[in-house]
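1. Below: sequence and its predicted model.
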Amino acid sequence: MTVKLTFHGAAGCVTGFCARLEVDGAAVLIDCGMFQGSKTLKALNYNDFPFDVGKIDAVLLTHAHIDHSGLLPKLMKAGFTGPIYATAATRDLCGIMLADAGGIQETEVRHLNRRNQRRGRPTVEPIYTERDAAKVMEQFKKVKLGVAAAILPGLTATYWEAGHILGAASIEVQLETAEGPVRLLFSGDIGSGGRDYSPDPDGPSGVDHVIVESTYGDRERLDLDGQARRAVLTQELLDAHAAGGPVLIPAFAVERSQELLADILTIMDEGQIPKADIFLDSPLAIEATEIFQRRGWNRTTESNPFQDLHSGGRLRFLRKPKESDSLEKLRGWHLIMAASGMCDAGRVRRHLKRLLWRKDATVLLSGFQAMGTLGRILQDGASRVSIEGEQIQVRARIRALDVYSAHADASGLTNWVKARGPVAGQVFILHGEPSAREGLRTRLVAAGIEPERIALPGMDEGYVLSGSKVQAAGETVHRIAARAVAAPDWHNARAGLLIELDQALQAAQDDTAREQLLAAFRQTLTAARTTAQAPAP
């Protein structure tokens, strides 16, 4: 019996996780996530799947984040009719998150097609619609933590608490083979542990192979309790208040928004920061908040910290676009949370366009910003950015708050892997940018795992598993060059070049100097075009 494991996403980047496990003619996917980041990477969302969808028997879903669940409706549209196994909370969150993703695609494609028609370019279709998202929910089947579920003959799955977001799980897969059982553990996204809003991560020991995320595999974060975390947040908000203007928090709609709201309202009620209206400008985050108020019970603290978010009367839900637009009239001290968390889509881009140029405004980034996203460009210190084709000068205070991450840091990941030992076979490091994966590998080697038993798979690379033994599955057809997986692409470079050209023209002494600059630019461009079109020797 041949067991084959292939990685179709989050291999060298932090989004689009999808692993395909094949055994004895059957196949399951672990997650089916959407790519985020550069336009080159996101283009993979529109392409055909790199496998025969008709041969997929089931999906095992670790959690609801779009980079793990976001292509499930597309999978259904391509012909997948099997079950999708998930915890009850993950199912509830997917019900709103996938619908939101479908709605955003419909809206953005509608706007894009208007621009394409004006430019004489072909129109495009959304990856899937809100209706598709609703339909795929019919395929979800609920699993309970710690209870083995029979998925296929000879294949069982046990879900373990991951401590990441509500409903998130690591998935242990056990395969019955002629040589004996083979146990694999897919980490999903691992939480940091010790948090008052989420349970600590858990999992089995003595597995054969571990597939582990590495988002923060190369860095340590402050190990803060709730009081210390709120102290950091308090100082950030006091500094923002001193600047005189509003605070814009790009919102990760699930978990991060709810945790920040709970802490902001707590320190506001305690008088540590001036009172202000808080606008939650994300229909998805609003619906997620309502789910957290129902399902947010923390077994560790025996409480639901999200029950009383409305008690102070400061929190305002903005469900309609016209309510969002009305914030343009506001001045002075107030707080806005708007999706998306990496500034890649949604209402936050409208707020950025009207606030980035203001010195009194503060943009508070509250989570990981993937390479190529607008959030990452702002975090890296850009003085000017392009939003929907419009160049915006960045004068606002750009701040990054790293104490709310729902991901374990390097030590947390290392300790989690060690607790799963002894690992008889291979440790596959996924879901991280190159430096993060290398950083985690270095730490695991220092923790006693032999270097040859640690693999950093590339996109679409496969492995044949035989008990504790692993070998490469053969030649791989890569959908995307390795250098483009976790790096700014030519779209980012083009936007940067246009901004630089505009700045140079603005700084030129007079119109004659500007004409000379443009002439030199055209000459260089003509020479570069000739070189690019020349046949290879």
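-> Done, it's in. Residues are numbered from 1 along each chain as shown.
2. C-alpha from now on. contacts and neighbour counts both.
-> Noted.
3. Verify the stated contact: residue 296 with residue 302.
-> No. In this structure, residue 296 is not within contact of residue 302 by CA atoms under 8 Å, at 10.3 Å.
4. Kindly provide the distance from residue 491 to residue 37.
-> Using CA to CA, to the nearest Å, we find residue 491 at a distance of 11 Å from residue 37.
5. cool, and residue 345?
-> Using CA to CA, residue 345 is found at 11 Å from residue 37.
6. Settle it for me: which of those two has more neighbours?
-> Taking neighbours as other CA atoms under 10 Å, residue 345 and residue 37 compare with residue 37 leading, 26 against 17.
7. Pasting the second one now:
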Amino acid sequence: MKITFLGAAKEVTGSCYLVETENARFLVDCGMFQGGEVEDELNYQEFIFDIKDIDFVLLTHAHIDHSGRIPVLYKRGYRKRIYATHATVDLCRYMLPDSGHIQEMESEWKNRKRKRAGKPLRDPLYTAEEAEESISIFYGVDYGEVIEPAPHIKVRFNDAGHILGSSIIEVWVNEKGKETKIVFSGDLGNKKVPLLRDVTPINEADYVLCESTYGNRIHEEVSDRAKRLMEIITRTIKRGGNVIIPSFAVGRTQEILYELHRERDLYKDEIEFLNNIPVYVDSPLATSITDVFAKHPECLDDEAREYIKKGELPLDFPNLHFTHSAEESKALNEIKTPMIIISASGMCEAGRIKHHLKHNLWRPECTVLFVGYQAKGTLGRKLLDGEKDVKILGEDIHVKAEIEYIESFSGHADQRGILEWISNFEKKPKKIFIVHGEDEAQEELADKIEAQFGIETLIPSRYDVYDFDKEELIKGEVEDKEKFKLELNNKLEEMKLRSEKAFNKLQEILDKKDGKDLTGIMLEIDNINESLMKLYRELLD
């Protein structure tokens, strides 16, 4: 048996793992790369496997960095089953077509630029219609249900507590009379977060793929986040500004609405003040997703279900409004009185949030409040890192608004939560693969796991292959020449794109003559040139 790491390997997007057994080949997740132009290009690359050889797909949850390339699979001919929880299937009915719609809009905008530059035009990665068609091959399963998607393979989905329907997936593979159990953590949720149930403990595994998004961070206490939310909103509204919350349409938006609903008794003064302040959810997708939450009470915690039993809607309150059309969205930026706008996308890379940032980032009385993880290269990450000049929709914006971040709203477990989840394994795994994280987070988490539990950890790169028989992590799959050529070609394309971006950024720094110490950059360039010369000489030989 082998597993190839095709995404979320030393990165937090593009989750995709190819498992090859003696009886079947299957994928766990098929996510979209997110972050910038380079990541966009990665989504167009050829898969390094033959689609007709894939027997089934297991989907941990509906977030686009885990599900977003499933329509690409479908578009290229895949017609077998995609297994996911019922709630995940219902979320994907809305999220994937919405992603397709974004692909169409982005493609149209980029094609205008390509046309002016004399470059060839390109079709969208997939359309809303193609994404909608891909839902036909989804197959819903219950939490705790054991299925057999192929001979000698058993699978069980467990609640990951990350978003509605999110899963930790247990996979049992029987080869040559020997059973091996692999656990895919998916994205692990925070503990004691209102609305959703806690993460399911797993008590045994031979191998674990463990996410590490916040592997080097400890969140503030969940109990403190409502207080901070109220403080930030009240402070901003009193100075006449708007609160702009870039939020993922699934999960964070509903948690914020739930927090505003349930804290009415605890924060009476703030709520009384805010009762006259309109709260707008400016995302048709988030509106639809909020309806899906009502359809799946089995995924909610006891407190949320009690609200429903009493006839209350836990995601609703009198001053809450949902926009539906683009005209309604644009009209919000004409309102002169303070308001709260919750809008997608959560990393500020697409959608209506860009327009709201364009109209509010330059205003010192406003606040942009982040409530979720911001990947490297995204506009959201740039704002969190303190960049004061950003480009939005082709316009230069000087940042004067207050930038805030309530980390405990994140849907990901922090380092303490991940370690606590691992501590539940009564039968210690032989190895834990650290995935879905940036370098610093992965390395610190790996050190903690080895020190605390004595379990060997591995941090694979994209295209690395783990051979379970040899118990060895291989850099690329050399045995399959065609597959290897595809890997190499993909890596060369990525290197070219990243080099071009780095060159342009360096040129921008030099042109500004802003007095930066460039000694470190000069040494790095010398090292790169030396490596390239060495490679060049080897190729000539």
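-> Thanks, I have it. This is a predicted model, so every value here is computed, not measured.
8. ok, back up a step: so if I had to pick from residue 296 and residue 302 of the first structure, which one is more boxed in?
-> Taking other CA under 10 Å, residue 296 of the first structure and residue 302 do not tie; residue 296 has more neighbours (22 against 9).
9. which non-adjacent residue is nearest the more buried one?
-> Distance criterion CA to CA, 6 or more residues apart in numbering; nearest residue to residue 296 of the first structure, sequence neighbours excluded, is residue 304 at 5.3 Å.
10. Could you find the counterpart of residue 127 of the first structure in the second structure?
-> Aligning on TM-score structural alignment places residue 127 of the first structure opposite residue 125 in the second structure.
11. That match - how many residues pack around it?
-> Other residues near residue 125 of the second structure number 21, with proximity taken as other CA under 10 Å.
12. Quick one: the helices in the stretch 351-500 of the first structure, in order.
-> For the stretch 351-500 of the first structure, the helices defined by DSSP state H, counting those that start in this stretch cover 374-379, 410-419, 434-446, 482-485, 490-507.
13. Save the ones you listed as CSV, and put in mean neighbour count and distance to residue 469 of the first structure too.
-> Formatted as CSV, these follow (neighbours: other CA atoms under 10 Å; distance: least, CA to CA, whole Å):
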stretch, mean neighbour count, distance to residue 469 of the first structure
helix 374-379, 21, 39
helix 410-419, 20, 18
helix 434-446, 20, 19
helix 482-485, 16, 26
helix 490-507, 14, 40
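14. Dump those to a markdown table, plus distance to residue 425 of the first structure.
-> Formatted as a markdown table, the helices of the stretch 351-500 of the first structure follow (distance: least, CA to CA, whole Å):
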| stretch | distance to residue 425 of the first structure |
| --- | --- |
| helix 374-379 | 36 |
| helix 410-419 | 13 |
| helix 434-446 | 14 |
| helix 482-485 | 26 |
| helix 490-507 | 39 |
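15. can you tell which of those helices is closest to residue 32 of the first structure?
-> Evaluated over the helices of the stretch 351-500 of the first structure, closeness to residue 32 of the first structure peaks at helix 482-485, with 17.1 Å, by CA to CA.
16. on that earlier part again, for residue 62 of the first structure, find the nearest of the helices of the stretch 351-500 of the first structure.
-> Judged by CA to CA, the one of these that comes nearest to residue 62 of the first structure is helix 410-419, at 16.5 Å.
17. Which part of the second structure matches the closest one?
-> On the second structure, the counterpart of helix 410-419 of the first structure by TM-score structural alignment is residues 415-424.
18. Next: stretch 334-353 of the first structure.
-> Per the alignment by TM-score structural alignment, stretch 334-353 of the first structure matches residues 339-358 in the second structure.
19. just stretch 157-168 of the first structure next, same as before
-> Under TM-score structural alignment, stretch 157-168 of the first structure corresponds to residues 155-166 of the second structure.
20. OK, contacts around the aligned residue in the first structure for residue 35 of the second structure?
-> Matched to the first structure by TM-score structural alignment, residue 35 of the second structure sits across from residue 37. Residues near residue 37 of the first structure by CA atoms under 8 Å, 6 or more residues apart in numbering: 344, 370, 371, 372, 373.
21. And what about residue 37 of the first structure, helix, strand or coil?
-> Three-state call for residue 37 of the first structure (DSSP: H, G, I helix; E, B strand; the rest coil): coil.
22. Now do the strands in the stretch 401-541 of the second structure.
-> With DSSP state E, counting those that start in this stretch as the criterion, the stretch 401-541 of the second structure has strands at 402-405, 431-435, 456-458, 465-467, 472-474.
23. what stretch of the first structure lies opposite the fourth one in the alignment?
-> Spelled out, that is strand 465-467 of the second structure. Using TM-score structural alignment, strand 465-467 of the second structure pairs with 462-464 in the first structure.
24. check the fit of the matching stretch onto the second structure and give the mean distance.
-> In the superposition with the second structure, the average deviation recorded for stretch 462-464 of the first structure is 0.8 Å (mean CA distance after the TM-score superposition for the first structure).
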